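Undergrad: Predicted structure and sequence below. I'll ask about it afterward.
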Amino acid sequence: MMRLIAVAGLAAWMAACSPSEKSDWGTGLNTVDRKYNKSASDTFDAAVSALKSYDIRVTNERHDALGGVVEGARANGDKVTVNVSSTDANHSEVAVRVDPGDVNLSTMIHEKMAEKLGMGVAKSTMTGGNTFEGYYDLDAKEAVAAAEKTAGKLGWTVVGKDVKDQTTTVDARTEDSTPVRFRMEPSNDPRGRTRVTFIAGTGKTDQGRTLLSKMHDEFDRHAGRHAH
């Protein structure tokens, strides 16, 4: 009898918990992990700067050449923890967790870190080399869907979508947080095709050229109707 009462009490307690509390019992479901093509030292500095940018009070920080931990507190008392670990001299991994569970803020902190590291959004360079244009027999909605499918197939994370007038941009990040962008806009040709501009990274690099090739080839597979 006592066992039945105890089980019933536990069930009632679990039912009273909020969804965020249930998903945060040490499972890591509210932790956002990303990789960066930057050293652990640079990434750690970006983490500290990102917290301060959001007026999150840094309560503790400790680090060495292999990484470190930054702890902070929001005005409402929520705890923020950023773990930085080195994978090699030029790459690092970061886990951001906001207790009791705020995935959106964790993602925002990552985006602010990327900005501090000079990896905010993909931008065309003055000399070219990191952009490619294609013309497609798709409407804007179909082109956006193809861009999102392309990012998903390549294992990239879509971090933003913006519509201004007749131009739509889809921003994503590769496995090492390099920014990439798909920009869709009407073209002036008689066929009414959509012009898609692919942008990889923020400069002319071998990595950028490789990413452009992947973006274009995968987009073509999802678009189906492509014409230069």
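TA: Yes, it's here.

Undergrad: contacts and neighbour counts: CA atoms only from here.
TA: Noted.

Undergrad: Now do the strands in the protein.
TA: Assigned by DSSP state E, the chain shows strands spanning 31-36, 57-64, 67-73, 79-88, 91-98, 131-136, 157-164, 167-173, 179-186, 194-200.

Undergrad: check contacts around the residue minimising distance to the centre of the chain.
TA: Centroid-nearest residue in the chain: residue 159, 4.7 Å away (criterion: C-alpha atoms, centre = their mean). Contacts for residue 159 were tallied using C-alpha atoms under 8 Å, 6 or more residues apart in numbering; they are 170, 171, 172, 173.

Undergrad: Show me what the longest helix belonging to the chain is packed up against.
TA: Scanning the chain for the longest helix, with DSSP state H as the assignment, gives helix 206-223. If you count contacts as 3 or more C-alpha pairs under 8 Å, 6 or more residues apart in numbering; DSSP states H and E, helix 206-223 packs onto strand 131-136, helix 140-153, strand 194-200.

Undergrad: adding another structure so you can compare the two:
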Amino acid sequence: MMMKSMVLLSGALLMLGACKSSESKAQANAVMRRYNRPSPDVWAAVTNALQSLDLRIDEGRHDALGGQLTGTRATGDAVLVDVKSVDETTSQVSVSVADGNRNMADIIHSQIGKFLGTGTAKTGFYGGNRWEGTYDTSLSRAMMAAERAFEAMGFAVSNREIKETSADLMARRPGTQAILLRLETGTPAGQPAAAGQPPAAQPAP
């Protein structure tokens, strides 16, 4: 009887250790971002983002200071989203998928940002690296050049959001984090707009 109890106890400890190891791995590979919005707004964006990706929301608990949401992909992978209020206007969001699928977590963050408005993450959507440049060309030509560059580097454009004076391109390559490219058109006052672009708005007299 004693031997049987010891065996059962050992099995339970092994299972607990495996669960803790898996949980630690997922948390260690969680993707964390900050958004310039209060936690209630971010929480609403999180639930909308998961629903837009057809993820099942299993449980969600939150208050004015943040909350935690658990969900499941169609593949059975677990999704954990933790929202914390940093201050009255800033929230921190941590997303982990399965044992640390950072690419999937990046996609969820991009959807959260979409529902909040592009560019709301303080540290950037994908790791905080940012580079800016100015080019003398039209928005449409800049988009074509960007897509050619992505293709040459082995990146596939997975999402396009095109507006009258700006465009957002998201591209990814297997085994790497996604890249979010934002293109904006701006014509200096007194100069004609680039070919194919509307003229810049003139200030009211």
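TA: Structure received. It should be emphasised that the depicted structure is a prediction, and the values quoted were computed from it without experimental measurement.

Undergrad: Kindly indicate which of the contacts of residue 159 of structure 1 lies nearest residue 69 of structure 1.
TA: Nearest to residue 69 of structure 1, judged by C-alpha to C-alpha, of the contacts of residue 159 of structure 1 is residue 173 at 23.5 Å.

Undergrad: what about that closest one, how many residues close to it?
TA: By other C-alpha atoms under 10 Å, 24 other residues sit near residue 173 of structure 1.

Undergrad: Check residue 155 of structure 1 too.
TA: Neighbourhood size, residue 155 of structure 1 [other C-alpha under 10 Å]: 12.

Undergrad: List the buried residues in the longest helix along structure 2.
TA: Looking across structure 2 with DSSP H, the single longest helix is helix 2-28. Of all the residues in helix 2-28 of structure 2, those buried under the rule 16 or more other C-alpha atoms under 10 Å are 26, 27.

Undergrad: still on that earlier bit, indicate which one of the helices and strands packed on helix 206-223 of structure 1 is closest to residue 217 of structure 1.
TA: Checking these against residue 217 of structure 1 by C-alpha to C-alpha gives helix 140-153 as the closest, at 9.1 Å.

Undergrad: which other helices and strands contact that closest one?
TA: Checking 3+ C-alpha pairs under 8 Å, 6+ apart, helix 140-153 of structure 1 ends up next to strand 157-164, strand 167-173, strand 179-186, strand 194-200, helix 206-223.

Undergrad: ok, residue 89 of structure 2 - contacts?
TA: 36, 37, 38, 39.

Undergrad: What is the aligned counterpart of it in structure 1?
TA: Matched to structure 1 by TM-score structural alignment, residue 89 of structure 2 sits across from residue 90.

Undergrad: The longest helix of structure 1 corresponds to what range in structure 2?
TA: Going by TM-score structural alignment: helix 206-223 of structure 1 matches no residues.

Undergrad: Quick check: buried residues in that helix?
TA: 208, 209, 211, 212, 215, 216, 218, 219, 220, 222, 223.

Undergrad: For the contacts of residue 89 of structure 2, which entry has the maximal number of neighbours?
TA: Going by other C-alpha under 10 Å, residue 39 tops the contacts of residue 89 of structure 2 with 27 neighbours.

Undergrad: Test my guess that that residue contacts residue 83.
TA: Yes - with contact defined as C-alpha atoms under 8 Å, residue 39 of structure 2 counts as touching residue 83 (6.9 Å).

Undergrad: list the residues that contact both of the two?
TA: Residues touching both residue 39 of structure 2 and residue 83 (C-alpha under 8 Å, 6+ apart): 66, 91.

Undergrad: Determine which two of the contacts of residue 159 of structure 1 are furthest apart.
TA: Within these, two members stand farthest from each other by C-alpha to C-alpha: 170 and 173, at 10.4 Å.

Undergrad: what's the overlap in contacts for these two?
TA: With C-alpha under 8 Å, 6+ apart as the test, residue 170 of structure 1 and residue 173 both reach 158, 159.

Undergrad: ok, back up a step: please tell me how far the longest helix of structure 1 is from the chain's geometric centre.
TA: The chain centre lies 19 Å from the centre of helix 206-223 of structure 1; the measure is C-alpha atoms, centre = their mean, to the nearest Å.

Undergrad: same deal with stretch 82-90 of structure 2?
TA: Relative to its chain's centre, stretch 82-90 of structure 2 lies at 16 Å (C-alpha atoms, centre = their mean).

Undergrad: can you give me the end-to-end distance of it?
TA: 14 Å (C-alpha to C-alpha, to the nearest Å).

Undergrad: again with stretch 64-76 of structure 1
TA: Length of stretch 64-76 of structure 1, first residue to last, C-alpha to C-alpha: 30 Å.

Undergrad: List the buried residues for stretch 11-26 of structure 1?
TA: 22, 24.

Undergrad: what's it in contact with?
TA: Contact with stretch 11-26 of structure 1 is made by 29, 30, 100, 101, as judged by C-alpha under 8 Å, 6+ apart.

Undergrad: what about the aligned partner of the third one in structure 2, how many residues close to it?
TA: Yep, that's residue 100 of structure 1 we're talking about. Aligning on TM-score structural alignment places residue 100 of structure 1 opposite residue 99 in structure 2. As a burial measure, residue 99 of structure 2 scores 19 neighbours (other C-alpha under 10 Å).
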